[in-house]
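Enquirer: fold the stuff below for me.
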Amino acid sequence: MIKRSVSIAVLGSVLTLGGCAGSADHEVVSAYSASDEVMNCEQLTAEQVRVQAIINAVNQDKDDVTGKDMLDGLLWFPFNLIAKSNNYNSAINAANTRLMRIDSLR
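Expert: Model prediction:
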């Protein structure tokens, strides 16, 4: 009974602390938007700038290593790296697809 309580406490602590890991959280945009067909050139340009800013932020985040990144690496090494890598890839791929969609509307 005591072992089970300890196991539950350890699992709860790991899950709680796991929420503190600072994995990347860049926006993953949708390729299509309901308003795409009615956007004018100015709106398409603004959307293109917004999506390019996401790509730039992901690339900058990939290049910059902060103290928080080092701490995360030590505490959550494989999990945090996997989460960040997945977010980087998803955000970049989605943004590139969105940019191609915007270009097709011009």
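
Enquirer: can we go C-alpha only for contacts and neighbour counts from here?
Expert: Fine.

Enquirer: name the helices or strands packed onto whichever helix in the chain runs longest?
Expert: Longest helix in the chain, counting residues (DSSP state H): helix 67-105. When contacts are defined as 3 or more C-alpha pairs under 8 Å, 6 or more residues apart in numbering; DSSP states H and E, helix 67-105 packs onto helix 41-63.

Enquirer: what helices or strands is the helix it packs on leaning on?
Expert: helix 67-105.

Enquirer: one more time with 6 Å, if that's ok
Expert: With contacts taken as 3 or more C-alpha pairs under 6 Å, 6 or more residues apart in numbering; DSSP states H and E, helix 41-63 sits against no other helix or strand.

Enquirer: tell me the angle it makes with helix 67-105.
Expert: 150 degrees (axes from the mean of the first three to the mean of the last three C-alpha atoms, to 10 degrees).

Enquirer: buried sites along helix 41-63?
Expert: Leu44, Glu47, Gln48, Val51, Gln52, Ile54, Ile55, Ala57, Val58 (16 or more other C-alpha atoms under 10 Å).

Enquirer: one more, please, to line up against the first structure:
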Amino acid sequence: TVSFFDGATLLGTGTVVAGVATFTTSTLGVGTHALTAVYSGDTAFNGSTSPIDPQTVTKANTTTVLTSLPNPSVFGQPVSLTATVSVVAPGGGIPTGTVTFFIGGIPQAPVTLSGGMATL
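Expert: The predicted structure is shown next:
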């Protein structure tokens, strides 16, 4: 088997088939990671460790869509503004954080995203 590490943290293992072991992960955080592969050896071969393979993970791009309801509205009627924030492929996951809505160019209090959506 081959064990795959991020620094001293074991990420997972893969079985050697025809001289190749593979492990796939989507859990690496944003930043630089020092990845290594450690072959455990077998009855005929000694184990070995790969050189460090620096893997840089960058932030994923997003798109934001704004909707307002009701639309149209009448003076004095409450209007709900909803921002939906989505990840652009090949990124994955659900964005977190806050959205600041602007009304007439004036920023409103930030609203926390929940499930990729924020409503004011």
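
Enquirer: TM-score of the superposition?
Expert: Superposed pair, TM-score by TM-score structural alignment, normalised by the length of structure 1: 0.21. Supporting alignment: 41 aligned residues with a C-alpha RMSD of 4.5 Å.

Enquirer: now do the longest helix of structure 1: distance to the chain's middle.
Expert: 5 Å (C-alpha atoms, centre = their mean, to the nearest Å).

Enquirer: any idea which helix or strand comes after the helix or strand harbouring Ser3 of structure 2?
Expert: Using DSSP states H and E, Ser3 of structure 2 sits in strand 2-6. For strand 2-6 of structure 2, the succeeding helix or strand toward the C-terminus, using DSSP H and E, is strand 9-14.

Enquirer: only the buried residues of that following strand, if you could.
Expert: Leu11, Thr13, Gly14.

Enquirer: tilt between it and strand 2-6?
Expert: Using the same axes, to 10 degrees, strand 9-14 of structure 2 lies at 150 degrees relative to strand 2-6.

Enquirer: packing partners of strand 9-14 of structure 2?
Expert: Here strand 9-14 of structure 2 touches strand 2-6, going by 3+ C-alpha pairs under 6 Å, 6+ apart.

Enquirer: helices or strands next to the strand it packs on in the packing?
Expert: strand 9-14, strand 31-39.

Enquirer: angle of the first one against strand 31-39?
Expert: With the same axes, to 10 degrees as the basis, strand 9-14 of structure 2 and strand 31-39 are set at 50 degrees to each other.

Enquirer: quick one, what contacts Ala55 of structure 2?
Expert: Check again: residue 55 of structure 2 is Gln, not Ala. Going by C-alpha atoms under 6 Å, 6 or more residues apart in numbering, Gln55 of structure 2 touches Thr32, His33.

Enquirer: where's it, which helix or strand?
Expert: Assigned by DSSP H and E, Gln55 of structure 2 falls in strand 53-57.

Enquirer: list the buried residues of that strand.
Expert: For strand 53-57 of structure 2, a neighbour-count test (16+ other C-alpha under 10 Å) marks nothing as buried.
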